[in-house]
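1. Predicted model follows, preceded by the sequence.
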Amino acid sequence: MEYPLDSGGSVLVAVEKTTADGVVTRGWGEDRPVRVAEQANQTFESAVAKVRPAADALLASLSGLQSKPSEITIEFAIQLTAEAGVCIATLGASANFKIALKWTPPK
């Protein structure tokens, strides 16, 4: 999948292709000799920006804890798809978000 960049140029991203019957295929398959990338209908930046509200909401919620942590780490994966553009993908077996909170005692 080829995503244009706001600043010009583009980035090629490997995506899973789903057939009409729902089977997920990987690689170039029958199109291997052609190797033509599908053009995305949005820029890379606009596709990736769709996960920003989820990250902002998580950070705002965790920052509002009664006992504020000194450090907040949020990990999540994104998956670029031809159909949806971008979605939050699973990490490991099933978690969509990995959150670590750290409290440092005052000095």
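-> Structure's in. What do you need?

2. okay, CA-based contacts and neighbour counts for the rest of this
-> Noted.

3. what's near enough to touch L80?
-> Contacts for L80 were tallied using C-alpha atoms under 8 Å, 6 or more residues apart in numbering; they are 13, 15, 47, 86-87.

4. which residues in this protein form helices?
-> For the chain, the helices defined by DSSP state H cover 44-48, 52-63.

5. Which residues does the shortest one contact?
-> Residues from elsewhere that reach helix 44-48, judged by C-alpha under 8 Å, 6+ apart: 3-6, 10-11, 80, 85-86.

6. returning to what we had before: mind giving me the ChimeraX command for buried ones among the contacts of L80?
-> Those of the contacts of L80 that count as buried under 16 or more other C-alpha atoms under 10 Å are selected in ChimeraX with:
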select :13,15,47,86
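
7. For A55, see how far away T73 is.
-> In this view, T73 and A55 are 11 Å apart by C-alpha to C-alpha, to the nearest Å.

8. And the two? Which one has more around it.
-> Shown here are T73 and A55; by other C-alpha atoms under 10 Å, A55 has more neighbours (15 against 10).

9. center of this structure, which residue is that?
-> Of all residues in the chain, the one closest to the mean position by C-alpha atoms, centre = their mean is I78, 1.6 Å from it.

10. got another, please set it beside the one above:
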Amino acid sequence: MAALMEFQTDSGAQVTVEVDRHGPGARLVSRGENSLAQAGRTFDEALIGIRSAAESALAVFREGTLKPDGVELEFGVKLTAEAGAVIAKSSVEGHLTVKLSWSPGSGPVGP
């Protein structure tokens, strides 16, 4: 059964997220059908690793010979009390979709 976890943002706002289960690092604040726990870290802190992953992926796709005009990344993100934000799995593998785009006449230079 899913549970609810409350994260506080660095600006003080509350974000409630559905999680698979409460784990270490969460503080249970209500019980019942949709029990609520407060996360041990802020929402912003939980997402720092995902931001770093996105920055790294963008650097990889922007550098090199392809030189796309646009790079679009899509991560499936799962929030947990103990690990913060993690890239969620889709089927058996991690979820990352990458789209590269070029404007007409500005595609990669051939050999």
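-> That came through, no problem. In this text the structure is predicted, and so the values were computed from the model without any measurement.

11. TM between them?
-> The TM-score (TM-score structural alignment, normalised by the length of the first structure) is 0.75; 95 aligned residues with a C-alpha RMSD of 2.2 Å.

12. Among the contacts of L80 of the first structure, which one sits closest to Q39 of the first structure?
-> V13 (10.5 Å; C-alpha to C-alpha).

13. Can you tell me, leaving aside adjacent residues, what's nearest to that closest one?
-> Leaving aside its sequence neighbours, V13 of the first structure sits nearest to M1 (C-alpha to C-alpha, 6 or more residues apart in numbering; 5.2 Å).

14. residue contacts, that neighbour?
-> Contacts of M1 of the first structure by C-alpha under 8 Å, 6+ apart are 12-15, 37-40, 82.

15. and what of P69 of the first structure?
-> 63, 101-104.

16. before we move on, back to that, could you say which of the helices of the first structure is packed most deeply?
-> Ranked by mean neighbour count, these are led by helix 44-48 with a mean of 16 (mean count of other C-alpha atoms under 10 Å).

17. By how much does that helix deviate from the second structure on average?
-> Helix 44-48 of the first structure: mean distance to aligned residues in the second structure after superposition is 0.8 Å, counting by mean C-alpha distance after the TM-score superposition for the first structure.

18. hang on, the earlier thing: which of the contacts of P69 of the first structure are the two that sit furthest away from each other?
-> Greatest spatial distance among the contacts of P69 of the first structure (C-alpha to C-alpha): S63 and T104, at 14.9 Å.

19. Straight-line length of stretch 7-16 of the second structure, end to end?
-> Stretch 7-16 of the second structure has an end-to-end distance of 6 Å (criterion: C-alpha to C-alpha).

20. do the same with stretch 66-76 of the first structure
-> For stretch 66-76 of the first structure, the end-to-end distance is 24 Å (C-alpha to C-alpha).

21. Please apply the same query to stretch 44-54 of the first structure.
-> End-to-end for stretch 44-54 of the first structure, by C-alpha to C-alpha: 18 Å.

22. The residue nearest to the centre of the first structure matches what in the second structure?
-> In the second structure, I78 of the first structure lines up with V77, judged by TM-score structural alignment.

23. mind putting the helices of the first structure in JSON lines, distance to P69 of the first structure included?
-> What follows is the helices of the first structure, written out as JSON lines (distance: least, C-alpha to C-alpha, whole Å):
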{"stretch": "helix 44-48", "distance to P69 of the first structure": "28"}
{"stretch": "helix 52-63", "distance to P69 of the first structure": "8"}
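
24. Tell me which of these lies nearest to P33 of the first structure.
-> Here helix 44-48 is closest among the helices of the first structure (C-alpha to C-alpha), at 26.1 Å.
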